[in-house]
Structure formats: C-alpha cells, structure tokens
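Student: Requesting a structural model of the entry that follows:
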Amino acid sequence: MISEASGRLDDLLRSVGEASGRSPAPLERWNPPDCGDIDLRIDREGVWHYAGTPIRRPALVKLFASVLAREGERHVLITPVEKVGIVVEDAPFLAVDMAAEPYEAGERLVFRTNLDDLVRCDTEHPLRFEPQAGADGVRPYIYVRRRLWARLTRAVFLELAERAEEREVDGRRLFGVASAGAFFPLAPADERNGT
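Tutor: Have a look, this model is predicted:
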C-alpha cells in the first residue's frame, strides 16, 4: 500500500494530466513501474472515491478513467511514469443510455456510459449476462475497452429486454438480443418460458 496518500494523488494527477491530451491514451506503449495500490475505489454505482470521499469533479473522474485498464483481476491506472492499483466493486462504468442506429445487418445498439463514452455493441464490444442468485436473475454488461466493462443500469436493461427475441443457435432455442449482425444470448428459451 502507498503510505503517503495525499502526495500520491498529486503525483498521479500530474502524471495523468501530462497524458490527457492523447485520445485514447497509448497505455499499451507505456511500461511504468508498479507503485502498489492507492486508496481509490469505484463503488457499485459507478461513483469514484478517494480516501473514502466521493470525487465530485466529473473532469477528474474522466481523466482517471482514460488511463484505467484491467490486468488479470486487478484494475490499474497507468500513466507514463507509474502504475497503481485501485478497487472496483463491480464494473468501472455504468451504461446509462441506449439507442439504436441503422446498420447493414439491421440495427446496432449504442450505449452511453456514465462517463460519456459511446459504445457500439458488436462482436468487439459484446454484451454479456452474468447469472445472479435471487430476484435479480441476471446482471448485464457491455464491453467498453481494455478489459473493462459497463454494467447496464436497471432502466437500460429493461429497455434492452424489450428488444430481446428468440432464435435458434447451434440447435438450441435461445432468448437474446441482436446488434450489428451478432446475437447475444441471455438465456435458454425454455427458461424464459418457464418450462
């Protein structure tokens, strides 16, 4: 753990600020030393906290998110001069809006995250549905970048569910969602029909 928390955040801010002019940041070209973990956390609702206090400056959160990646099970902020680990309780982003745009094979779903990233759902940015115990059923996600996912808010998931359809895939009837010519299974059709 990093012991000098206030100085570490200033160093991190300075490092991220130096890289903020690039879009997107070329994290794959940087190989900074791993400086351990910093007291930065993204809660289940997508709120970023530093030392237990929510970060209220959207520009600062977006700056941090622009250098966020996942390495194995660890979420890290990578700058040209250092890499630090942070805690992510579920997914680092939330998908808060959804729309459909025309596409050569029908429609393509487009999601907006809580940090204003636009993500077009296709085979490179797939949907995934994680089974959950209890009344929740499944928890939906869309791939954003760098092994990072956005969890769909309940309202967006309900909107997505209205677009769900039944299809046969590899001899099985599946209930799922189509986007950009791809089909993303949600559940076997017999589970949906209660059989």
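
Student: From here on, just use CA atoms for contacts and neighbour counts.
Tutor: Fine.

Student: in the lengthiest strand in the chain, what counts as buried?
Tutor: Ranked by residue count under DSSP state E, the longest strand found in the chain is strand 93-103. Going by neighbour count (16 or more other CA atoms under 10 Å), the buried part of strand 93-103 is 93-98.

Student: Now find how far off-centre it is within its chain.
Tutor: Distance of strand 93-103 from the chain centroid (CA atoms, centre = their mean, to the nearest Å) equals 13 Å.

Student: what packs against that strand?
Tutor: In this structure, strand 93-103 packs against strand 106-113, strand 148-152, helix 154-161, with contacts taken as 3 or more CA pairs under 8 Å, 6 or more residues apart in numbering; DSSP states H and E.

Student: If we use 10 Å, what do you get?
Tutor: Judged by 3 or more CA pairs under 10 Å, 6 or more residues apart in numbering; DSSP states H and E, strand 93-103 is in contact with strand 106-113, strand 118-120, strand 138-145, strand 148-152, helix 154-161, strand 172-179.

Student: Proceed likewise with the subsequent sequence, for comparison:
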Amino acid sequence: MPYVPPPDLATLSLPEIAALVAARKLPPVEQWQPQAVSDSLMVIKADGRWFHDGGEIRRPAMVRTFASLLWRDQAGQHWLVTPFEKQAIAVEDAAFIATDVSEQDGALAFRLNTDEIVLAGPDNPLTARGDAETPALYLLVRHGVEARINRSTWLQLVELAGDDLCLTSQGARFSLVPSA
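Tutor: Below you'll find the predicted structure:
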C-alpha cells in the first residue's frame, strides 16, 4: 500500500488533527525489554538526515519505520528498540525536526520531518533551551525523544505568542525564551 502523507495542518480542525494522532499505530516499545544490546551504526544529524554506516538513508519509509522504534533513556542515549534487541543510535541534536505548526482551538499541532503530527500539551511539552539571544525550542514527542523546532516554525510561534513570548496548548503554558 502506498504511503499517503497527512494533509496540510492548516486545512484541519482540532478534532481532525486529534483523530490523525489517535489513529497512528506505533510499536509498543515501552513494553519491550530486550537483553541484546549493540550499536546500530546510525546517526541522526542535526538537520534531520539519517545515516547508516556513513551512507545517508534516502528512503523516507525506512526513516519513518526506524523513527517509530526510537527511545531515549535517562542518560540521554537514543535507542532503536525491538522485542529482541536494542541498538544505540547517535543523535547530534534532536531525533526529529518540527517543520510546521498550526493553532486550532487552543492547541498547537506540529508536523515533524517524518510527517508525524504531535499535539503540544502536558504530555508533549515545549522546552526552551539556549539563551535569550539564541533560543532553541524542543517538543517532547514520546519516550524521551524530542523534535527541535526549526526556525520558520519558531517564527510562526512568535507570531502566535503574546508580548511575553508565551503560548498555551491544551491548557499548558510554554515560553519561547529560555529562563535565565
């Protein structure tokens, strides 16, 4: 079956976005406790490109599949997790890039570079890092894995924010500027 990307965020209502998020079937990596551990020889570059053993993975379907298996432990190590093995994966900045945002009925919906849609809120908070001069904004996607908000999406958020550069999504309040 061919892959059909989700429609443009700006054309969707909040219930339609929530239905797309709920319909996404992800592997239950949180239930798997594999004993075998190895190195995947994979790297996710800061610009969102994926590499294996020095060569770029150019098939989006493979990237989406690997992305669905990501987990980040308490020490910050990223892993590809299957029922039988977990493999370390190097991540230069964040595993995903948030490439678009839409505000609908008090919720912020983000599209990732893998075409996944994530609703910011208490379970998927936004975190500002860096400093006031060079802020970097991250969205928790799942299992400790984050998406970095790209510059154009950050600028969209600035337009949506008030004078205090704060936003609310699903009842949670987030600052676009790191605290001092």
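
Student: TM between them?
Tutor: For this chain pair, the superposition-based TM-score is 0.80 by TM-score structural alignment, normalised by the length of structure 2; 156 aligned residues with a CA RMSD of 2.1 Å.

Student: about what we covered before: format the helices and strands packed on strand 93-103 of structure 1 as TSV; extra columns: distance to residue 30 of structure 1 and mean neighbour count.
Tutor: TSV is the format used below for these (distance: least, CA to CA, whole Å; neighbours: other CA atoms under 10 Å):
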stretch	distance to residue 30 of structure 1	mean neighbour count
strand 106-113	26	19
strand 118-120	24	19
strand 138-145	17	20
strand 148-152	18	23
helix 154-161	35	15
strand 172-179	34	20
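
Student: Quick one, which of those gets closest to residue 50 of structure 1.
Tutor: For those, proximity to residue 50 of structure 1 was assessed by CA to CA; strand 148-152 is nearest, at 20.0 Å.

Student: how big is the offset of the closest one relative to structure 2?
Tutor: Strand 148-152 of structure 1 differs from its equivalent in structure 2 by a mean of 0.6 Å after superposition (mean CA distance after the TM-score superposition for structure 1).

Student: If you drop the residues flanking it in sequence, what lies closest to the aligned partner of residue 152 of structure 2 in structure 1?
Tutor: Under the alignment by TM-score structural alignment, residue 152 of structure 2 pairs with residue 155 in structure 1. Leaving aside its chain neighbours, residue 155 of structure 1 sits nearest to residue 96 (7.9 Å; criterion: CA to CA, 6 or more residues apart in numbering).

Student: contacting residues around the residue mapped onto that neighbour from structure 2?
Tutor: Taking TM-score structural alignment, residue 96 of structure 1 has residue 99 as its aligned residue in structure 2. Residues counted as contacts of residue 99 of structure 2 (CA atoms under 10 Å, 6 or more residues apart in numbering) are 110-115, 147-154.

Student: at 6 Å instead, please
Tutor: Residues near residue 99 of structure 2 by CA atoms under 6 Å, 6 or more residues apart in numbering: 111-112, 150, 153.

Student: Can you get me a residue count around residue 79 of structure 2?
Tutor: 24 (other CA atoms under 10 Å).

Student: just checking, residue 32 of structure 2 touches residue 81?
Tutor: No - with contacts defined as CA atoms under 6 Å, residue 32 of structure 2 does not count as touching residue 81, sitting 7.6 Å away.
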